[in-house]
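In: no sequence on hand, only this structure:
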């Protein structure tokens, strides 16, 4: 049963105390023998709440050290790109990670504007740096994104993307998770760390925004969108895409309005999700209620989760579309209009996605690649071009550039 205030603007009693959440990050020491307080990588990194002893500074120090050791064992010697979203715990976790990375002599690239960085922008940057024009004799790059995605404001998240740019596979996350928990049990013995001031001074700037926005014309027919005069409303839902949408509209001359440019770690402007919690779930009609109410202002509207790896689409006639519906339409359009994609390029979907996609694939005469839940399963195919489109039931997807080469290997909302 839905909460009686689902779809309504959050009230003061629904909001987190940011000071309490961030203080708990530093003050609470997790119990390394309690499974609920150990590092645990799910389908998209380690997530938890500082107030529960599940996302605290020891977790991040240990996990970052484990990542440093993992990348060294894999021979990864290039720079590490690190981004973060607006969750209250993302900034302190980002700072903790920098202190460990720099102490271990890792070259760290951070956003040039000291802003928020969506997951797809980090994936795009990793692939760009690892491409023929980006290497310049350096070792391969990898990355970290500090985000719990659409989770409530009290939560934090931390995920690792290896040089292929996508989510780390189970083998990698298993090694990192186990080593992090070993470090937790040892009282962080073996964790190298420098001061915050020295760490920040050692970081190098990387312009995530411009490089992503400039390259966007390689994957989307932006001239067609512009010439059609489509009025677009983009709601970042207070997430990391907040500066990207305005830059996209300006750079490519689109009729695009950023519906809500506000950023607030409490997400006080959000409507409550179905269970009465604040959650930036762009596939939920209750979380998207504000954008749905404004649907007549635009020809099409879109909303993102906090790290912009998922999206929801709102139209004047339907309201919030079913993700499986618009993914099916996108697949049909792309495979009919991308002449330079391999004729053998497959359509990727997760097991729980709609069989509607199966029928679209059959009509197109394309191979259907059905995988377990988790975008990591699409990474190899998106890298070598054997998968043209990979999408999940939660409206997270990526597809190839117009020329049939890789765009991102993580979801791009």
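Out: The structure has been received and is ready for your questions. Note that this is a predicted model, so its numbers are computed, not measured.
In: drop to CA atoms for contacts and neighbour counts, all remaining ones
Out: Will do.
In: and the contacts of the strand or helix carrying residue 209?
Out: Per DSSP states H and E: residue 209 is located in helix 208-215. With CA atoms under 8 Å, 6 or more residues apart in numbering as the test, helix 208-215 has contacts from 111, 112, 117, 121, 122, 124, 125, 244, 247, 248, 251.
In: quick check: which element contains residue 308?
Out: Counting by DSSP H and E, residue 308 is part of no helix or strand.
In: just checking, it touches residue 241?
Out: Yes: the pair residue 308 / residue 241 is scored as a contact, 5.9 Å apart, by CA atoms under 8 Å.
In: can you give me the helices for this protein?
Out: 18-27, 57-73, 90-103, 119-130, 170-185, 196-202, 208-215, 222-228, 242-252, 289-293, 323-337, 356-364, 379-384 (DSSP state H).
In: just to revisit the earlier point, anything in contact with each of residue 308 and residue 241?
Out: Joint contacts of residue 308 and residue 241 (CA under 8 Å, 6+ apart) are residue 118.
In: so which of the two has more stuff around it?
Out: Neighbours were counted for residue 308 and for residue 241 using other CA atoms under 10 Å; residue 241 has more, 31 against 27.
In: residues contacting that one?
Out: By CA under 8 Å, 6+ apart, the residues touching residue 241 are 116, 117, 118, 304, 306, 307, 308.
In: the third one: what's its closest spatial neighbour, skipping adjacent residues?
Out: Going back to what we said before, that points to residue 118. Excluding the flanking residues, the one nearest residue 118 by CA to CA, 6 or more residues apart in numbering is residue 307, at 4.7 Å.
In: alongside the first one, take a look at this:
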């Protein structure tokens, strides 16, 4: 049981640790938790495109079924946000998604999604962890059923309805989009949604490959060079869209900028939504202050939360936020399930772009609010050492970083040092990998590199 720990977004580890007996223990823990909470409805179990994911999903379904729950499975691997949507749309007791998201193929994972469709908060995952045990089946006459269902159509209908409520009729005819599925579960889902709205699609890596081409399905600049080349080529598609392995995150590529910084897209999305609506934004502590400037220009506010979409989702509910997001490319909007959704946001981004090129909106925002540059790096650190290092860092917070005084220290998630020149440096433990993350934001790239170097030096003395 000690090998099963729930981090930022569920339990995720290498296949050496992610074994069938342990997965079955998680299934039993979820079944016990749901029974203890008096939740008796069906449970949906989704899964991503990894070689082992369907088999693990069937193991979870079997354990839930023998505990008396009816179980719904998709016909094939599908995006995690479709699982979250199905929970709310079908009024289910909850759901599980077998996925390691953007991690390499030697990883897998499982996350529990409660009956509100939002990511599980620690009190829920702690309660599940407390119930880890070998399967304890009921008598056969009390078993539930397992059946396959369509998760795509209801989610697509809801996405179109929501985007139409924001933009008017969704008509992408005349828009050419290059879509990179990165061999993940967005293939046949995100591209199909865009095509159904009228867009002309050019597909990249839209075939299932459980090895993801030998890399990680992480939609980062270095992994999207082909998509960038296609979109920035003269006469190429007008917009590039990529999803990570389970399509809950999105990356955009534009003709002018190539890979579009997720912070810039977040600011552009919020600004676009505020043209005809109102409401605060929720952003993680690692996300740009440009969101705050856009909010202030519209008389709105911003709520800053720790990294992890569960905190974004919780704050969105508390404050009726218009949009919530993270610099890693996870977003959702008011009126949708409170879980990041790279499929819905792909349709919304394309509709935005069809009205006005996203580059033009970003140019306007930067001209009004000032240039920002953000980047991040990682310092290797075993999981069992993270708490010690962060604790030691508390005693070594400097008075200045890279020659600039520290004006404030935010401890919502690790340590965010806000500097006198408006730049900042954040150090926090990763919840999904054995590393410490270092983030920095400033007005130019050289300054960001300087801050990241200072952060690495600070950590390397402690690790």
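Out: Received the coordinates, thanks. Remember, it's a predicted structure, so these values are computed and weren't measured experimentally.
In: what's the helix holding residue 209 of the first structure aligned against in the second structure?
Out: Mapped onto the second structure using TM-score structural alignment, helix 208-215 of the first structure covers residues 151-158.
In: and that stretch, what's buried?
Out: 151, 152, 155, 156, 158 (16 or more other CA atoms under 10 Å).
In: before we move on, what about stretch 368-387 of the second structure?
Out: Buried, per 16+ other CA under 10 Å, within stretch 368-387 of the second structure: 372, 373, 374, 375, 376, 377, 378, 379, 381, 383, 386.
In: same deal with stretch 172-184 of the first structure?
Out: Using 16+ other CA under 10 Å as the test for burial, stretch 172-184 of the first structure gives 172, 173, 176, 177, 178, 179, 180, 181, 182, 183, 184.
In: looking at those residues, which is nearest residue 68 of the first structure?
Out: Closest approach between those and residue 68 of the first structure, by CA to CA: residue 176, at 9.2 Å.
In: which residues in the second structure does stretch 91-103 of the first structure match up with?
Out: Going by TM-score structural alignment, stretch 91-103 of the first structure sits over residues 54-66 in the second structure.
In: got a list of contacts for that stretch?
Out: By CA under 8 Å, 6+ apart, stretch 54-66 of the second structure touches 20, 23-24, 26-28, 30-31, 45-48, 70-71, 76-77, 97-98, 135, 137-140, 142-146.
In: mind giving me the PyMOL command for buried ones among those residues?
Out: Buried residues among these (16+ other CA under 10 Å), as a PyMOL selection:
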select buried, resi 23+24+26+27+28+30+31+45+46+47+48+70+71+77+97+98+135+137+143+144+145+146
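In: find me the equivalent region of stretch 408-423 of the second structure in the first structure.
Out: Counting by TM-score structural alignment, stretch 408-423 of the second structure has no counterpart in the first structure.
In: alignment lookup: residue 45 of the first structure to the second structure.
Out: In the second structure, residue 45 of the first structure lands on residue 10 (TM-score structural alignment).
In: pretty sure that match is touching residue 108, no?
Out: No: using CA under 8 Å, residue 10 of the second structure is not in contact with residue 108, being 10.6 Å away.
In: just give the nearest non-adjacent residue to residue 167 of the second structure, would you?
Out: Counting by CA to CA, 6+ apart, residue 351 is the residue found nearest to residue 167 of the second structure once chain neighbours are left out, at 7.2 Å.
In: assign the one you found to helix, strand or coil.
Out: Using DSSP: H, G, I helix; E, B strand; the rest coil, the three-state assignment for residue 351 of the second structure comes out as helix.
In: just the one 3 residues further on next, same as before
Out: Look at residue 354 of the second structure: counting by three-state DSSP, its state is helix.
In: next, count neighbours for it.
Out: Residue 354 of the second structure: 20 neighbours (other CA under 10 Å).
In: same check, this time on residue 168 of the second structure
Out: Residues lying near residue 168 of the second structure (other CA under 10 Å) number 11.
In: and the nearest residue to residue 163 of the second structure once chain neighbours are set aside, how far is that from residue 358 of the second structure?
Out: Distance criterion CA to CA, 6+ apart; nearest residue to residue 163 of the second structure, sequence neighbours excluded, is residue 348 at 5.9 Å. Separation of residue 348 of the second structure from residue 358 of the second structure (CA to CA, to the nearest Å): 12 Å.
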